[in-house]
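*Asks:* fold the stuff below for me.
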Amino acid sequence: MVDWDLAVSIGSKLAGEGPTVRLDEAAKAVAELRAGAERSTGLVRDFTGLVARDHSAPVLVVDRPGWVQANADAFAILLDPIVAKLTEKKPPSGITAAVGSKITGAEVGGVLGFLASKVLGQFDPFHAPDGRLLLVAPNVVHVEREIGADPTDFRLWVCLHEETHRVQFTAVPWMREHLFSQIGKLAETMEPSNALEDGIERVMRALRGRGEGGTGSGSLIDLVGSPEQKALLDGLTGVMSLLEGHADVVMDGVGPQVIPSVAKIRSSFNERRKGVGVLDRLLRRLLGLDAKMAQYRDGAKFVRHVVDKAGMNGFNVVWETPDHLPSKAEIADPDAWMTRVLAT
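*Replies:* Below is the predicted model:
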């Protein structure tokens, strides 16, 4: 259903190479990112109390095409249950299959190409056996130059956030399987009928509504889903808000101890997160990146509230079982989560 080779080819071309960097500067950036990831493991463990095995997931410092390839591989694994379900219900054949895979490949490539110039780092939990940590060197260099950050400080700051995600998945081994199971349930709800056409029409109506003062998000994720799918997506949103917010809290908790210019970095980076230009903002909205920014904010508020009230040990109960994960509603109401999970 997706021509992944075409997606990688288009995505790599759209992403570009990034900033011009001398060979010695590039070598230094790669070395500092690797060292920052290594150093962050102990810092995250000491702050959170989560214990992950050292070197349990490889660290890859990549360029933009390397990130595109890695994410195409991850998407192929992630979408496998959905693709299997859709092809079981309505197997594509002949010219429909050939043309359809090219169209979806081009669409995925366009998304990857846009994101490949934005992402600084990422933990890929779906790479067997324990996931892998990706750090996108040209983007790190581009952003540190753009906001005038101290390069060594900024690189460690990025590593702290991404290493927290590595610790989350390797210290909580059921997390990966839980996400897979939720995606499998989402696949069960998929129908191969006119969902794409209907979804595009709803997206366009929502975007027109925003231009006319409407309040819809305009996100493809929000607009294409049925009520059942939205319920599953709400559960996944709760998990992702927890993971992203927790990583932000760790960054802000550890940062002042080891990164002298962390306050300046945080202030400048928060401003940059808002996006620049009309096209950039539109693409962010369509791809759900506005919602992604809300996940950082809402998840961090949830984590800070629970830690303030129950301490880090109390908060860490969230990692004991999937039943302890907060829902989307509980992310917004941490006291409700504490009543449900910590009442005893």
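
*Asks:* C-alpha from now on. contacts and neighbour counts both.
*Replies:* Noted.

*Asks:* who touches the closest residue to Met338 other than its chain neighbours in this structure?
*Replies:* Excluding the flanking residues, the one nearest Met338 by CA to CA, 6 or more residues apart in numbering is Val306, at 7.4 Å. If you count contacts by CA atoms under 8 Å, 6 or more residues apart in numbering, Val306 has them with Gly314, Phe315, Pro334, Asp335, Met338.

*Asks:* mind checking how far the residue nearest in space to the middle of the chain is from Val62?
*Replies:* Nearest residue to the geometric centre of the chain (CA atoms, centre = their mean): Gln122, 6.9 Å. If you measure Gln122 against Val62 using CA to CA, to the nearest Å, the figure is 11 Å.

*Asks:* before we move on, the earlier item: the residue nearest to Met338 belongs to a helix, doesn't it?
*Replies:* Yes - assessed by DSSP: H, G, I helix; E, B strand; the rest coil, Val306 belongs to a helix.

*Asks:* Proceed likewise with the subsequent sequence, for comparison:
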Amino acid sequence: MTDLPFGFGPENPDERGEGKPSEPGGNRPGQPGSGFPGGMPGGFDVSQLGQMLTQLGQMLSQASPSSGPVNYDLAKQIAVQQLTGKPAATEEQGRAVADAVHLAELWLDPVTTLPAGARTAQAWSARDWVEGTLPTWQRLCDPVAQRVSGAWVEAVPEEAKQAAGPLLSMLGQMGGMAFGSQLGSALAQLGSEVLASSEVGLPLGPEGTAALLPANIEAFTSGLERPSSEVLVFLAAREAAHQRLFTHVPWLRQRLLATVEEFARGIKVDTSAMEQLAGQIDPTNPESIEQAMRSGMFEPQTTPEQKAALTRLETLLALVEGWVDVVVADAVNERLPGAEALRETLRRRRASGGPAEQTFATLVGLELRPRRLRAAAALWRLVGDQHGVEARDQVWAHPDLVPSSDDLDDPMGFAERLGTEPEALEDPIAELEREERPKDREDGEEGGDSAAQS
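*Replies:* This next block holds a predicted model:
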């Protein structure tokens, strides 16, 4: 994946003139004025400061105001602009997706106790994907942007804050635009490559919507030597299986997103490096802010809390993907000749860090790669073979019942524990309610006896 820009300059360094000597009437990148058309002859000219501020004000006025750390209106605008020319989904593609999802649901019904979770099946274009998933991206990106922008303000000395006054607010707005610019570019690239709304392993799209991207699937199919209809049904089965989990395991959606947020909130930024960098930024030059944000001084430091959150997230992602892998294999392997090859292709796509994982790592600083997918699939297969499909799916009834990272190391021990402790599969809340009922009845009977005696 290309190095996504974090600000306002073009993506190609050569277009910014990096590494080139300054020319008459121009400036080296990073010098004041280099972010504006034509530059400034002979470097920074105080007499043209008013013109620079006017241009900066025009740039800020063209972007919609943002109340948060990321300008999502700008992100959407940039993404849509970069996706101009991408084909919209046709009615024929919409019917094909709906038929594929319907067929996949029929095949999934006998191999899982979780009912269909998708209320609608849609064919999305890349632009549809951006618009459909942006609300979830906002929830995932805000904690990171807040930590970075907050650390930047903390790094500014108090006397500088008082002297800067409204300038800090302007810098905050420009920071929101910088984040929005990067997010928009990343979403545009990801929307051009992702195959389904659930490919990242997170419920990015609207609840109850199974969405596939036919144009991207067609490009993906071109190198597989398999019929396009077969690939479409296989991917539809994976999308439908994800939707069954996300819809009928009430705690799962919230737990996945909350764990990502927990990881982001734990980000620590090297404020001493930021203090050193603060003196190098020209607030009237957006490109100098871009270069600062891409300088590497904003790299988060991994904390023990983040490592723990990352382990929990990787385990949960592996369990989701492993369950989907097993259920889809049971549903389609005898019906689609190329199912096993497609299964292995997607496993490798995830394991090697496909476009979804790479883009998410750029945006949130977190790799969504289910490193233990094969171990999780083996565990689900073992539980299903030993205890049946109903017992396997009942493990999702409560978050305390799902396997841990240690269980992935010892799937046989987990399966044996379920066999010797069948009550572990029951919903703990329901169990507590059942325990309370006899007590309530006893209290009622005692009360009745007392009334009769009186």
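
*Asks:* rewinding a little: can you name every helix or strand that whichever helix or strand the residue nearest to the centre of structure 1 is part of contacts?
*Replies:* Assigned by DSSP states H and E, Gln122 of structure 1 belongs to strand 121-124. For strand 121-124 of structure 1, the packing partners by 3 or more CA pairs under 8 Å, 6 or more residues apart in numbering; DSSP states H and E come out as strand 132-136, helix 151-171.

*Asks:* to which residue of structure 2 is Pro326 of structure 1 aligned?
*Replies:* Mapped onto structure 2 by TM-score structural alignment, Pro326 of structure 1 lines up with Pro403.

*Asks:* what's the burial count for that match?
*Replies:* Number of residues near Pro403 of structure 2 (other CA atoms under 10 Å) recorded here: 21.

*Asks:* surely it is in a strand?
*Replies:* No - counting by three-state DSSP, Pro403 of structure 2 is located in no strand; its state is coil.

*Asks:* wait, doesn't it sit right on Phe414?
*Replies:* Yes - using CA atoms under 8 Å, Pro403 of structure 2 makes contact with Phe414 at a distance of 7.4 Å.

*Asks:* all strands for the stretch 51-200 of structure 2, in order.
*Replies:* Here the stretch 51-200 of structure 2 has its strands, by DSSP state E, counting those that start in this stretch, at 120-123.

*Asks:* residue in structure 2 paired with Ala97 of structure 1?
*Replies:* By TM-score structural alignment, Ala97 of structure 1 lines up with Gly172 in structure 2.

*Asks:* distance of that match from Leu53 of structure 2?
*Replies:* Taking CA to CA, one finds Gly172 of structure 2 at 16 Å from Leu53 of structure 2.

*Asks:* and the two? which has more neighbours close in?
*Replies:* Gly172 (20 against 14).

*Asks:* what residues does the more buried one make contact with?
*Replies:* Counting by CA under 8 Å, 6+ apart, Gly172 of structure 2 touches Pro69, Ser149.

*Asks:* from Thr315 of structure 2, how far out is the match of Pro326 of structure 1?
*Replies:* From Pro403 of structure 2 to Thr315 of structure 2 the distance is 8 Å (CA to CA).

*Asks:* what do you get for Pro370 of structure 2?
*Replies:* For Pro370 of structure 2, the distance to Thr315 of structure 2 (CA to CA) stands at 7 Å.

*Asks:* in the helix or strand in which Arg202 of structure 1 is found, what's buried?
*Replies:* Per DSSP H and E, Arg202 of structure 1 falls inside helix 195-211. Buried positions in helix 195-211 of structure 1, judged by neighbour count with 16 or more other CA atoms under 10 Å: Gly199, Arg202, Val203, Ala206, Leu207.

*Asks:* show me what that helix is packed up against.
*Replies:* helix 220-224.

*Asks:* after the helix it packs on, which helix or strand is next?
*Replies:* The helix or strand immediately downstream of helix 220-224 of structure 1 is helix 227-258, counting by DSSP H and E.

*Asks:* what's the angle from that next one to helix 151-171?
*Replies:* Calculated by axes from the mean of the first three to the mean of the last three CA atoms, to 10 degrees, helix 227-258 of structure 1 forms an angle of 130 degrees with helix 151-171.

*Asks:* so which bit of structure 2 is helix 227-258 of structure 1 matched to?
*Replies:* The aligned range for helix 227-258 of structure 1 is 304-335, by TM-score structural alignment.

*Asks:* what about Arg127 of structure 2, how many neighbours?
*Replies:* As a burial measure, Arg127 of structure 2 scores 23 neighbours (other CA under 10 Å).

*Asks:* now Glu25 of structure 1
*Replies:* Glu25 of structure 1 has 12 neighbouring residues, counting by other CA under 10 Å.

*Asks:* so it is in which element?
*Replies:* helix 23-48.

*Asks:* got the buried residues for that helix?
*Replies:* 29-30, 32-34, 36-38, 40-45, 48.

*Asks:* for Met204 of structure 1, see how far away His125 of structure 1 is.
*Replies:* Let me fix one detail, which is that residue 125 of structure 1 is Pro and not His. Noted for Pro125 of structure 1: a distance of 33 Å to Met204 of structure 1, by CA to CA.

*Asks:* narrow the contacts of Val306 of structure 1 to those that are buried.
*Replies:* Buried members of the contacts of Val306 of structure 1, counted by 16+ other CA under 10 Å: Phe315, Pro334, Asp335, Met338.

*Asks:* packing partners of the strand or helix carrying the last one?
*Replies:* Going back to what we said before, that points to Met338 of structure 1. Element membership for Met338 of structure 1, per DSSP H and E: helix 334-341. Where contact means 3+ CA pairs under 8 Å, 6+ apart, helix 334-341 of structure 1 is packed against helix 289-315, helix 328-332.

*Asks:* redo the ones you listed as TSV? Include distance to Gln182 of structure 1.
*Replies:* TSV is the format used below for those (distance: least, CA to CA, whole Å):
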stretch	distance to Gln182 of structure 1
helix 289-315	18
helix 328-332	15
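
*Asks:* so which of those helices is nearest Ser261 of structure 1?
*Replies:* Ser261 of structure 1 lies closest, by CA to CA, to one member of these: helix 289-315, at 21.0 Å.
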